[in-house]
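[1] Okay, structure incoming, though there's no sequence with it:
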């Protein structure tokens, strides 16, 4: 990408500019009460990092690139719907009973668990045309070309997610209120719409974003499971901070299993006791036969009850796997057809 994805007149942070002699980027001077006019040489929104800091590239990589999710990308179809537009707007997140949790970790952006969803605010520097032009798109950028390409892909995918998160003015109000501040409060809704339309999914395709952003929202419980297999880690992100909370999640299933085994053993005990009675009075023999068959019936019912959740889980997993494989096949077929079409045009 040789040019910023949005026009200069649509930028939402105009406080940076590029000087030509020498070629550099600077903050525009601002008047303060203590000093007449000074230019703070810091990254917008993060004064700890200077605009010309040698660690700037490393900082941007930590802030934008989702390394673990990119590694998991070939397997993310097991975790979520293979659709980059599968992102609920902010109002719909609330309708679904989810609490919006602010995170600065790009790997948690659009990850949800139970009644909460993690969302990363938009850094101010990504709203600047000069920042894109100097660091991410400029041929004279101090950032290495390979690292710059990864940053551009991550930034495009990240900003594209906001095209889906903010669909209405009510979404914008949630994004700018004091509880969230996902978007700087000084920006108006019309200004944001003019800016974010450059990141429409029809303009920014999955082929130019990070592999992670080929998917929308991701379920954390499934990410934790996939991480054990594909990342060789205990979890992708710890859900419970205390041992008690971690162990509490097993109480229900363990008690359920104990209950099933208790019923089974009690039924078996009745059956064995009836078998050991041998002969007796006619009334007791009738009762013994009823007890024996009732114990067998109890064992069968207990076995069925134990199998119901297992079978339902297998059915659910099979259905989701078939759906994911179908979507994967359709996407690969479409990409193959598009590639053949482009190849045909190049030959002509």
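    Thanks, I have it. Keep in mind that what you see is a predicted model, and the values were worked out from it rather than measured. Residues are numbered from 1 along each chain as shown.
[2] going forward, measure contacts between C-alpha atoms and count neighbours the same way
    Will do.
[3] and the gap between residue 56 and residue 24?
    The gap separating residue 56 from residue 24 is 14 Å, by C-alpha to C-alpha, to the nearest Å.
[4] go on, residue 87?
    Applying C-alpha to C-alpha to residue 87 and residue 24 gives a distance of 38 Å.
[5] Check residue 76 too.
    Taken as C-alpha to C-alpha, the span from residue 76 to residue 24 is 40 Å.
[6] Residue 213 should be in a strand, yeah?
    No: with DSSP: H, G, I helix; E, B strand; the rest coil as the criterion, residue 213 is helix rather than part of a strand.
[7] got the contact list for it?
    84, 154, 157-158, 206 (C-alpha atoms under 8 Å, 6 or more residues apart in numbering).
[8] try 7 Å this time
    Counting by C-alpha atoms under 7 Å, 6 or more residues apart in numbering, residue 213 touches 84, 157.
[9] Tell me which residues are up against the helix or strand hosting residue 160.
    Residue 160 is located in helix 145-165, with elements delineated by DSSP states H and E. Helix 145-165 has contacts (C-alpha under 7 Å, 6+ apart) with 61, 64-65, 85, 87-90, 136, 196, 199-201, 208-210, 213.
[10] Please compare the first structure with the one that follows:
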């Protein structure tokens, strides 16, 4: 699989490819390393793969339509705030009045990078000795989780989404203002790149996630909560209440709305009982009594359920935090009690 385009829109096309990478990136174990000093293949897996979206590939029809994303100017017309999200699985995901977009990396705009790192003939990079010496064997991933073809499919999908997002020069200006594309790319070179890419584009060459354009965050959360069993966290915490107080406030607000409807119905029943026609109606009396008792019991149960869920969330997060803290300190070789570094054998 070669580069999907030949013209390099970057002004300095002879640049050292390593300079197109970010300053740092996070690998397994939450260790921070320099992409230029570590394995580029591992970096690309962390940057481009979307395993959480792939895990619900068959349910994506619930979250969006199988069509390219709408241009940036259309997103603005819809009242959506364009927000940067460097995580690939948040790209083209929207919620309420925001749409999250992963900026198009400069390295994906260089044909040489595709031939070097995203070509099946290359087969990927191997771990280098400098990375092992600098970071230690415990902080460097030693195995790959995807093939070069999978990486290229995700990269092609991301690039394809931008050919749809930046269709007009007005979209291009919005992209520049929001730092979605490198500053050195100009409109004419972008048009040429899109022409070259779209000439040979096929949907079979991109990751199936990119068959769908914009995905809805609330529906992704529901799929993960009820389909994957991630009851507390869902797909993402982005846009969710940031504290337990906010979570309780939101849920009790919904419960208050239900309570308001119940009050209206009970008030209507009381008025009905006060009338001569319904005062002696045994069926209406029984229905009013049953609904009143049911409403009281239901509201008490729902209130208790909200509190229980909140307590379970607190306990779950506390256990997860303490477990992670213990594992993290063991991996980094520090002693939180003595506040000193310890050498592992």
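    Everything's here; your move. Because the structure is predicted, anything quoted here is derived from the model rather than measured.
[11] mean deviation (superposed) between the helix holding residue 160 of structure 1 and structure 2, please.
    Per the superposition on structure 2, helix 145-165 of structure 1 and its aligned residues are separated by 1.3 Å on average (mean C-alpha distance after the TM-score superposition for structure 1).
[12] quick one: buried residues of that helix?
    Within helix 145-165 of structure 1, the residues that count as buried by 16 or more other C-alpha atoms under 10 Å are 148-165.
[13] Output the longest helix belonging to structure 1.
    Assignment by DSSP state H gives helix 282-347 as the longest helix of structure 1.
[14] that older thread, comparing residue 87 and residue 24 of structure 1, which residue is more hemmed in?
    Neighbours were counted for residue 87 of structure 1 and for residue 24 using other C-alpha atoms under 10 Å; residue 87 has more, 19 against 15.
[15] was I right about the more buried one contacting residue 217?
    Yes: if you go by C-alpha atoms under 7 Å, residue 87 of structure 1 and residue 217 touch, sitting 5.7 Å apart.
[16] which stretches of the stretch 51-200 of structure 2 form helices?
    Secondary structure of the stretch 51-200 of structure 2, counting by DSSP state H, counting those that start in this stretch: helices at 51-54, 72-77, 111-117, 129-135, 148-165, 169-177, 187-199.
[17] winner for burial among the ones you listed?
    helix 148-165 (a mean of 22; mean count of other C-alpha atoms under 10 Å).
[18] now the angle from it to helix 169-177?
    Orientation check (axes from the mean of the first three to the mean of the last three C-alpha atoms, to 10 degrees): helix 148-165 of structure 2 against helix 169-177 gives 120 degrees.
[19] can you give me how far helix 148-165 of structure 2 is from the chain middle?
    How far helix 148-165 of structure 2 lies from its chain's middle: 16 Å, per C-alpha atoms, centre = their mean, to the nearest Å.
[20] can you check stretch 173-187 of structure 2 too?
    22 Å.
[21] Identify all contacting residues around it.
    Contacts of stretch 173-187 of structure 2 (C-alpha under 7 Å, 6+ apart): 9-11, 72, 103-104, 106, 169, 172.
[22] These: which two are farthest apart?
    In terms of C-alpha to C-alpha, the contacts of stretch 173-187 of structure 2 reach their longest pairwise distance at 11 and 72, which sit 24.4 Å apart.
[23] those strands in the stretch 1-150 of structure 1, which residues are they?
    When assigned using DSSP state E, counting those that start in this stretch, the strands of the stretch 1-150 of structure 1 occupy the ranges 16-20, 23-27, 42-43, 46-50, 99-102, 111-113, 116-119.
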